[in-house]
Each structure stands twice: as structure tokens, then as C-alpha cells.
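**Q** just coords:
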């Protein structure tokens, strides 16, 4: 079964995409930037702060799917500048602990205006 997941506590997409899709026990969360869900503005120029906001938003979407950040099994991280990775890693360690989710990091030219990072998330709900 495939089901759309959405919450007003996450950033409402302006493009024709879902916040997340449940496929069986997996939750696939569309790429998230560090936007405040209410203002839709990027919260800071700092990658660490953007990372923290991204995972606040991801946590809200996961909660709407009956999951938590503990269910995250994979993150794909897109950076506009790979030199920002240490700031990202510092914030990431505040959010996740071992065993860390599988992760890939990719350098790209640009994301949305003001965004320095975008993260796609896959979670697995073991409670279903």
C-alpha cells in the first residue's frame, strides 16, 4: 500500500510533491531545507542551524506517520559547499547517536535561495 503523509507542522510543499510517502513499512521523506514551517523562510545562514531545523521538520513529518527520528535508516545530504560538512556533522551528532543511519553526502551547485543544505530521509517503521 502507498499512502501520502502530510502535516501542517512540516513545510508545506509549493511544488507538486508529497511531504512523505509510506510504502509498506518504509517512509520516504522528500528533500527538506532549513525552512520554518510557518514563515517558509530559511532559519539561518549557518548550516548547523539549517540542519537542526531540517530535522525538527522531519521529526514532525515522521510523527504524522507514526514514527520518530529513531526510525531513520538513511539520509542523503546535498551541500552547496562541502566545506560546511563539519558544521553539519556537529549538529547531526546532537540529533542522532550510534548506530547512525546510513548516509551519503553530495556536493551540488545550488538549492533553494538561502539554503545551503537539503536532506532526503528514509525511515522504517518496525511497529507496523
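**A** Structure's in. What do you need? As the structure is a computational prediction, the values presented were derived from the model and not from experiment.

**Q** when you work out contacts or count neighbours from here on, use the C-alpha atoms and nothing else.
**A** Will do.

**Q** contact partners for residue 126?
**A** 25, 71 (Cα atoms under 8 Å, 6 or more residues apart in numbering).

**Q** ok so it is a strand residue?
**A** No: looking at residue 126 with DSSP: H, G, I helix; E, B strand; the rest coil, it is coil, so not inside a strand.

**Q** in terms of secondary structure, what does the host helix or strand of residue 122 contact?
**A** Element membership for residue 122 (DSSP states H and E) is strand 117-124. For strand 117-124, the packing partners by 3 or more Cα pairs under 8 Å, 6 or more residues apart in numbering; DSSP states H and E come out as strand 26-32, helix 47-64, strand 72-79.

**Q** A further structure is provided below for comparison with the first:
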């Protein structure tokens, strides 16, 4: 049995993974950083810009799968330091409407591509 996957048009993969994998009732979206853009040229971004770009790349993959931010049930946010929490959160809260999805936010030692934030999510397909 093959996997049904979705690929965002505006981003690349920094490893051997799919942007999203359909698992029946749920779609699992790989983490995106602000540096996953297909047009990325090596510039460095502040945490606010990285967070906005991470969500833009997730939206691209969501669009390809035919779902929206309102369909997201779980989000995992990875930060290279909790010093970025408030800035990330100020962007995050603009992306969702109440009731908000479940979320985990953890600090990690480092992230791919030198990013300071990576965001992944799980969608429950609409009925």
C-alpha cells in the first residue's frame, strides 16, 4: 500500500520526508521552519519572521491537502530557547480561532537549517 502525500509548492524539504501524509481520518504535517522556502537564499530572520514563514509553509501544505487551519487539532512548536516564546506566541495566536487546537511547545538544543522555531501539526479531516 502506498502513502498518500502532499507537497507544498513554495517550500523544500531539508531531508527525506513528505510535507504531509494522509492517514485516513487524520493528516500529519511535517514541521516547517522559516528557512524551508524554495526561494530561501541564506538570509537570517528574527523569530517573528521565522514564525510567520513557518505558518505560511504549513498553509501551503494545508492548501495542497484541501484543509485549513480550522481543521488542525494538534500543534507542536519547537523553539531553540524559551526566550522566543512570547514573540512566537504573538504570531501563533493570530493563526487560530477559538477553540484553539491542543498544543505542545518545547525548547530543543537546535533545529535544522539553523532555525529557531519549527512548527508541525495534525489535522482531523472534515466530515
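**A** On my side now, so go ahead. Computed from a prediction, not measured in an experiment: that's the story for all the values here.

**Q** care to give me the TM-score?
**A** Put the two chains on top of each other and the TM-score (TM-score structural alignment, normalised by the length of the second structure) is 0.89; 126 aligned residues with a Cα RMSD of 1.8 Å.

**Q** any buried residues in the helix or strand harbouring residue 92 of the first structure, and which?
**A** Element membership for residue 92 of the first structure (DSSP H and E) is helix 85-95. Buried residues in helix 85-95 of the first structure, counting neighbours by 16 or more other Cα atoms under 10 Å, are found at 85, 88, 91-92.

**Q** name the nearest of the residues you listed relative to residue 105 of the first structure.
**A** For the buried residues of helix 85-95 of the first structure, the residue nearest residue 105 of the first structure by Cα to Cα is residue 85; the value is 8.7 Å.

**Q** skipping adjacent residues, who's closest to residue 40 of the first structure in space?
**A** Among residues not flanking residue 40 of the first structure along the chain, residue 11 sits closest, at 7.0 Å (Cα to Cα, 6 or more residues apart in numbering).

**Q** could you report the neighbour count for the one you found?
**A** By the measure other Cα atoms under 10 Å, the count of residues near residue 11 of the first structure is 23.

**Q** for it, which three-state class applies?
**A** Under three-state DSSP, residue 11 of the first structure comes out as coil.

**Q** before we move on, back to that, which one of the buried residues of helix 85-95 of the first structure is nearest residue 52 of the first structure?
**A** Using Cα to Cα, the buried residues of helix 85-95 of the first structure come closest to residue 52 of the first structure at residue 91, 6.4 Å.

**Q** count the neighbours of the nearest residue to that closest one once chain neighbours are set aside for me.
**A** Distance criterion Cα to Cα, 6+ apart; nearest residue to residue 91 of the first structure, sequence neighbours excluded, is residue 48 at 5.3 Å. By the measure other Cα under 10 Å, the count of residues near residue 48 of the first structure is 21.
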